[in-house]
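Asker: I need the structure of the sequence given here:
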Amino acid sequence: MLDRSLLTRLGRPFGFQADELRWIRSSQNHVYECGSPDDPAVLRVSSGRSRTLAEVEAELDWIENLARQDVPVCRARLSSEGQRCHVVSIDGKDYLVVCFDRAPGRAVEIADLTPEFHARLGEVTARLHAAVFDDRTAAADSTSARAPWHASRLLNGDIERYTAASVGGFRAAARSLVARLAPQVEHRLGLLHADISFSNVFVDDGRLTLFDFDNCEHGPIEQDFATILYDSIYCRLLNRVPADELAARIGERWDAFLAGYRGVRPHVEIDADLLRQFLILREAIIYTHYCRTVDLAAVRESFREGMDEMRRNVEAGATPVLDVTA
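Answerer: Reported below is the predicted structural model:
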């Protein structure tokens, strides 16, 4: 959480005082709920993670473009000065502040995660992809300010900074995988959310709304699919179903997702080998995220063992999500 005196200055461009900002979470950004029950909003504060004003403006341009195409997303609001993003400099540090509409409804719960619900996520994902890949003229030129997938800080600075030097094999395997993938997908790139999961979706009477586009970047559709398959299917089932049922349950939810997706984009071609490789890359990203955010000395031994297995998977070029077809 940010200091109260900071919050007063950061919320001011959008008309909010510190006591009107209710902390939600702090990870890559500091996120606060604000506004009234009739007009809820979310204030996002970015600092210290190498995000530039041009990149944020490109993100907001894309969100606005998607909203105009009826993709369910959360628009950015204008400040009292007519700006979507304010750079607030305090004690030599820049904070990038954006206020978004709050997604209608509530967070996704375990009880929601039926095959039908995964089909709805497939539909929303397909609508987002269609807005980019099926109409190349629709995207604003400014979105070129977003990096290509292989230039992401998650795959470069974070791996070098947050993983231990003793796991040099992991670092080398991740770099090698990126180097192999880059030429394979060079002509398949479009702007992606790059972090679609049930953590970044709200549900309102069965309707889903996407938010948190902070990691959006240019990549192939298999990258988004790998994120969804890993984060919203595999990880949601792991340790919740018997091991001998895991593959079948993953397949059931993945098939439902694809059915929803192909209801919107029936002729899309998904490269199964690219999907497999991006699944390995997703595991590398999540492993690095844990290295950055988790105090490994304070977690259970079983968690550390799970992380060791993730590292070994990446080093071996293996994926825990087996027998999934595209």
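
Asker: drop to CA atoms for contacts and neighbour counts, all remaining ones
Answerer: Fine.

Asker: all the strands of the stretch 1-150 of the chain, residue numbers only.
Answerer: For the stretch 1-150 of the chain, the strands defined by DSSP state E, counting those that start in this stretch occupy 22-26, 30-36, 39-46, 85-90, 93-101, 106-107.

Asker: could you dump these into CSV with mean neighbour count added?
Answerer: What follows is the strands of the stretch 1-150 of the chain, written out as CSV (neighbours: other CA atoms under 10 Å):
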stretch, mean neighbour count
strand 22-26, 14
strand 30-36, 19
strand 39-46, 20
strand 85-90, 17
strand 93-101, 21
strand 106-107, 14
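
Asker: next, the second sequence, to be compared with the first:
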Amino acid sequence: MSKVVKSAAPLWGFDPARVSLVAARENSVWRAEGEGGSYALRLHRPGYRTDAELLSELQWMEMLAKGGLTVPRPIPSLAGRLVEQIGDTSVDVLGWMPGRMLGEKGGMPGITDRPGLMRQLGALLARLHDLSDAWTPPPGFSRPKWDRAGLLGKTPLWGPFWENPDLTSRQRDTVLAAQAKALAALAALEGGLDYGLIHADAITENIMVDGDRLVLIDFDDGGWGFRDFELATVLMRQLDRPDYPALRTALIDGYAARRRVDARVLDLMLLLRALTYLGWIIPRLSEPGGAERSARAVATALPLAQAYVRGHDG
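Answerer: Purely as a prediction, here's the structure:
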């Protein structure tokens, strides 16, 4: 067991002997058994988020939970703090969420009505956005910005995607051309786009199914962004599915309780979402499966970039 876990568990009154590792992804998540049930003890990777960003994430989740959304609720330590520091590692605890993960890599095993699930997810995201817009964040609130600079600027949130070493010279030229055209298009559109707090990572791995309920977890990348980008994040991993048109229509229908979605803007956001993964994988290329993930990112982004450049020539 990690020394950090041994030091952190007692801060919430947990016996380290009753804490076990359940996920080692971007952050490591441990399941702690304590009074009242199970809890998720999260160890955040050093340097990824500031103290203000971590606290803001938890404050946002607390508001959403109080608003009736089924999301993890932050648990204060015995000292009353939402975040504790062990060396250079920030630690927090969330209530354990029931159910099972929807699936991996866009899969939805066991789901017979896939469009129905997408419709339900669209409504859930609309509710998240409504609650967020009605909320006044506390002083010092800080989360990343999935805005024009964060997606397409010189220093994007997930890294310079055009520098992915698996891009050929010609492919890199296509990506750079798509970036330039998308920058111009987004600059022209941006004033009329719905912008606010978004989850930004509502992929199947971050959705739990609990009976007839959907549960959103992992708000680590949540921040300020375009609401169409939220929907594009859901849809990107469904692009190669035979029922993609039905899934896209269902997600939009579910979200339409909030507002109408412009298909052209959604197509632009699909391109932007795909480009982010070209950058995200660069520092992870040496990790197990890194080469395969990079190849998949290229295979997803290139057709979208090529189509976008062709559609905006002239």
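
Asker: TM-score for the pair, please.
Answerer: Here the TM-score for the pair of chains, by TM-score structural alignment, normalised by the length of structure 2, is 0.80; 294 aligned residues with a CA RMSD of 3.2 Å.

Asker: rewinding a little: need the strands of the stretch 1-150 of structure 1 in JSON lines with distance to residue 140 of structure 1, can you?
Answerer: Output for these, formatted as JSON lines (distance: least, CA to CA, whole Å):
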{"stretch": "strand 22-26", "distance to residue 140 of structure 1": "30"}
{"stretch": "strand 30-36", "distance to residue 140 of structure 1": "26"}
{"stretch": "strand 39-46", "distance to residue 140 of structure 1": "23"}
{"stretch": "strand 85-90", "distance to residue 140 of structure 1": "17"}
{"stretch": "strand 93-101", "distance to residue 140 of structure 1": "19"}
{"stretch": "strand 106-107", "distance to residue 140 of structure 1": "30"}
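
Asker: among those strands, which comes closest to residue 76 of structure 1?
Answerer: Proximity of the strands of the stretch 1-150 of structure 1 to residue 76 of structure 1 was assessed by CA to CA; the nearest stretch is strand 93-101, lying at 4.2 Å.

Asker: so which elements touch that closest one?
Answerer: Under the contact criterion of 3 or more CA pairs under 8 Å, 6 or more residues apart in numbering; DSSP states H and E, strand 93-101 of structure 1 touches helix 4-11, strand 39-46, strand 85-90.

Asker: let's have these in JSON lines, adding distance to residue 196 of structure 1.
Answerer: Listed next are those as JSON lines, based on distance: least, CA to CA, whole Å:
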{"stretch": "helix 4-11", "distance to residue 196 of structure 1": "27"}
{"stretch": "strand 39-46", "distance to residue 196 of structure 1": "18"}
{"stretch": "strand 85-90", "distance to residue 196 of structure 1": "23"}
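
Asker: what's the closest of those to residue 101 of structure 1?
Answerer: Among these, strand 39-46 comes nearest to residue 101 of structure 1, with 4.6 Å by CA to CA.

Asker: picking that back up, for residue 202 of structure 1, find the nearest of the helices and strands packed on strand 93-101 of structure 1.
Answerer: strand 39-46 (13.3 Å).

Asker: how much space between the counterpart of residue 233 of structure 2 in structure 1 and residue 66 of structure 1?
Answerer: Taking TM-score structural alignment, residue 233 of structure 2 has residue 227 as its aligned residue in structure 1. Computed as CA to CA, to the nearest Å, the residue 227 of structure 1 to residue 66 of structure 1 distance reads 20 Å.

Asker: ok, now residue 85 of structure 1?
Answerer: 18 Å.

Asker: which residues in the stretch 151-300 of structure 2 form strands?
Answerer: 195-198, 207-210, 213-216, 223-226.

Asker: using TSV, please lay out the ones you listed together with distance to residue 306 of structure 2 and mean neighbour count.
Answerer: Output for these, formatted as TSV (distance: least, CA to CA, whole Å; neighbours: other CA atoms under 10 Å):
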stretch	distance to residue 306 of structure 2	mean neighbour count
strand 195-198	27	21
strand 207-210	31	19
strand 213-216	33	20
strand 223-226	23	21
